[in-house]
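Engineer: My questions are about this predicted structure, shown below with the sequence.
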Amino acid sequence: MKLCPDCISGVVLPGTPGGKMVKIGAIDVYLASPPPEARAKAADKSAVVLFTDVFGLPLGNPKVMADSFAKELGLDVWVPDMFNGKPPIKNEDIMPYDHQDLGSPWPWWKFAGFIWNMAWTAPSMFIGSNSQKKVFARMRVFVETLKKEKGIQKVGAVGYCYGGAAILSLIPYHVLASAVICHPGGFDPKQVDHIDFPTSWVTCEEDFVMGPKLADAAEAQFAARAARAKQADEPVPPAYEFRRYMGTRHGFACRPAQTTEWFKKTLL
């Protein structure tokens, strides 16, 4: 998992969350449900899980987005508290998203603020109950428990930065039916050949983790995988798509339109 100043920059989305907090196993979860009249026929067997960035569930943004997704899709959207109430970055430490000139270095003051934040928060991301290994393990148990307790057969996941990396960590466990991966905080090209569910990738023009070169290489790897399967007369690999939003940097924004569009094709 990699972090940069863009990972801890942003704005608070307008809106008041309309869902509720529930428990799934030992995990606190925000549940956004569609209005009864808008509930999809597949809602009893399909659902969406939203994996947050390093600000976790205390920041209202993922709750507001979950409400929007639930309304648009007609499905329940579950947002787990990935960090058990102790996210690496606190709400009050969010840095302004005011440096958007592509190709230019981060201002010294922003980089200094990032280093200061990391000095206090980095240890918790590598040791203790919120180490990356333990967070990813909790999320696997969460998805498995959600499916078992609620009788859900198809789980679509959307993840942002840290949450995108969390989705990729679930590849070996075959618990997802679809995913939207937004500027992931970690990516290994070797993972491509093991993905067994449809994926939609949200990438940006400038990204220190998954920049255009790596995104293009990953897309080419997906295409090569499909070509090999066709040549060998093997089953067609899962669908995929890559969308790059020009003029944007890592952590630039959430794209709810792409998310709902993808899940309508792969979950409903």
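Structural biologist: Arrived safely. Residues are numbered from 1 along each chain as shown.

Engineer: contacts, neighbours, all on C-alpha from now
Structural biologist: OK.

Engineer: for the nearest residue in space to residue 146 that is not next to it in sequence, what are its contacts?
Structural biologist: Nearest residue to residue 146, sequence neighbours excluded (C-alpha to C-alpha, 6 or more residues apart in numbering): residue 24, at 6.3 Å. Listed by C-alpha atoms under 8 Å, 6 or more residues apart in numbering, the contact set of residue 24 reads 142, 145, 146, 149.

Engineer: Would you mind listing the buried residues in the longest strand along the chain?
Structural biologist: Counting residues, the longest strand in the chain under DSSP state E turns out to be strand 240-249. Neighbour counts over strand 240-249 (16 or more other C-alpha atoms under 10 Å) mark 240, 242, 244, 248, 249 as buried.

Engineer: Roughly how far does residue 159 sit from residue 123?
Structural biologist: As for residue 159, its distance to residue 123 is 23 Å (criterion: C-alpha to C-alpha, to the nearest Å).

Engineer: just the strands in the stretch 151-268 of the chain please.
Structural biologist: Along the stretch 151-268 of the chain, counting by DSSP state E, counting those that start in this stretch, strands occupy 154-160, 178-182, 199-206, 240-249.

Engineer: mind checking which of those is nearest residue 50?
Structural biologist: Nearest to residue 50 among the strands of the stretch 151-268 of the chain is strand 154-160; the distance by C-alpha to C-alpha comes to 5.0 Å.

Engineer: what helices or strands is that closest one leaning on?
Structural biologist: Judged by 3 or more C-alpha pairs under 8 Å, 6 or more residues apart in numbering; DSSP states H and E, strand 154-160 is in contact with strand 46-51, helix 162-169, strand 178-182.

Engineer: Just the buried positions in it, please.
Structural biologist: Neighbour counts using 16+ other C-alpha under 10 Å place 154, 155, 156, 157, 158, 159, 160 of strand 154-160 among the buried residues.

Engineer: alright, now check it against this:
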Amino acid sequence: MSSECCKTGFNWTATPTGTETTITASLTTPSSTINTYVTGSSKTAALLMIHDIFGWTFSNLRILADQFAEELGVTVFLPDFFDGEVVDPSTLEDPVKREKFNIPEFIGRNSKEIRFPAMEAVARKLKQDYGKVATIGYCYGAWACLQLSALTTSPTSTSPTPLIAATSIAHPSLLTPAELDAVRSPLQIIAPEHDPAFTPDLKKYANEVVPTLGVAYEYIYFPGLTHGFAAKGDRGDEAQRKGLEKARRDAVGFLGEFL
């Protein structure tokens, strides 16, 4: 995972319209209460958004959540999967803060092994409450979407049903070939041309393997754009603005087929 590409970008100027609440979910007893940004009013379909390293309070992701709620007609949940740790969004545009932000140490505190149990618990809770649940993940959140895509509603069933209706991931980081191998539900990958986190070898692997898994698959390539553009791109730059808006529309189109 390249440190610099994950902690650079632009803050968007808009005001999120959802609310902060909590969601109670657990794979074991006792259950955990997780802070969550919620937007939308559907009672039958939910979208679980898994954040990048800037976490659940990152305004850009909340703005996207509001747009997904409106355009997909679903309820969107953006939970805090960093257990209260928040990265100051001004880090994106402040070279001093970027220099001080140690991503390897941050990932160590928020490793897959530490954070995935809560992600699975929330996904299962949303499945129980809404019937249909899809996922979308940016950067750090993408690996979690793939791991959720490998799960079934009942592991002991002779005819297992995927837990997740569909997933979309944008400029993923920390991805492994094994996570791509295990995908069980429809998958969309939003891939910029320049991305040290989602390498050419991983892109090639995804496009060779996922089409053999028997799931709907869509790979969308954004020439000239870089890692982070879909969630942190510069809206003042025409090429980036067009790219990030297309990435959102593409995600809406793909996920909407399955929700």
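Structural biologist: Alright, I've got the coordinates. Source: prediction; values computed, not measured.

Engineer: re earlier: so the longest strand of the first structure matches what in the second structure?
Structural biologist: Using TM-score structural alignment, strand 240-249 of the first structure corresponds to residues 217-226 of the second structure.

Engineer: if we can go back for a sec, would you list the helices and strands packed on strand 154-160 of the first structure in JSON lines and tack on mean neighbour count?
Structural biologist: Below are those laid out as JSON lines (neighbours: other C-alpha atoms under 10 Å):
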{"stretch": "strand 46-51", "mean neighbour count": "26"}
{"stretch": "helix 162-169", "mean neighbour count": "25"}
{"stretch": "strand 178-182", "mean neighbour count": "27"}
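
Engineer: Can I get the ones you listed in a markdown table including distance to residue 188 of the first structure?
Structural biologist: A markdown table is the format used below for these (distance: least, C-alpha to C-alpha, whole Å):
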| stretch | distance to residue 188 of the first structure |
| --- | --- |
| strand 46-51 | 19 |
| helix 162-169 | 9 |
| strand 178-182 | 13 |
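
Engineer: Check the gap between the spatially most central residue of the second structure and residue 146 of the second structure for me.
Structural biologist: When C-alpha atoms, centre = their mean is applied to the second structure, the residue found nearest the centroid is residue 137 (1.0 Å). Applying C-alpha to C-alpha, the value for residue 137 of the second structure to residue 146 of the second structure is 9 Å.

Engineer: Which among the strands of the stretch 151-268 of the first structure is found nearest to residue 222 of the first structure?
Structural biologist: Per C-alpha to C-alpha, nearest to residue 222 of the first structure of the strands of the stretch 151-268 of the first structure: strand 240-249, 7.6 Å.

Engineer: What helices and strands are in contact with that closest one?
Structural biologist: strand 199-206, helix 212-231.

Engineer: Which stretch of the second structure lines up against the shortest one?
Structural biologist: Yep, that's strand 199-206 of the first structure we're talking about. The alignment of strand 199-206 of the first structure onto the second structure (TM-score structural alignment) spans residues 187-194.

Engineer: After superposing, tell me the mean distance of the matching stretch to the first structure.
Structural biologist: Superposed on the first structure, stretch 187-194 of the second structure shows a mean distance to its aligned partners of 0.6 Å (mean C-alpha distance after the TM-score superposition for the first structure).

Engineer: Any chance of a markdown table for the buried residues of strand 240-249 of the first structure, columns distance to residue 216 of the first structure?
Structural biologist: Listed next are the buried residues of strand 240-249 of the first structure as a markdown table, based on distance: C-alpha to C-alpha, whole Å:
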| residue | distance to residue 216 of the first structure |
| --- | --- |
| 240 | 13 |
| 242 | 9 |
| 244 | 10 |
| 248 | 16 |
| 249 | 16 |
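
Engineer: is it fair to say residue 20 of the second structure lies in a strand?
Structural biologist: Yes - per DSSP: H, G, I helix; E, B strand; the rest coil, residue 20 of the second structure lies within a strand segment.

Engineer: Quick check: closest non-adjacent residue to it.
Structural biologist: Nearest one to residue 20 of the second structure, counting by C-alpha to C-alpha, 6+ apart, is residue 37 at 4.6 Å.

Engineer: Assess the claim that that neighbour and residue 17 are in contact.
Structural biologist: No - with contact defined as C-alpha atoms under 8 Å, residue 37 of the second structure and residue 17 do not form a contacting pair (9.9 Å).

Engineer: between the two, which one's more packed in?
Structural biologist: Neighbour count, other C-alpha atoms under 10 Å: between residue 37 of the second structure and residue 17, residue 37 has more, with 25 against 14.
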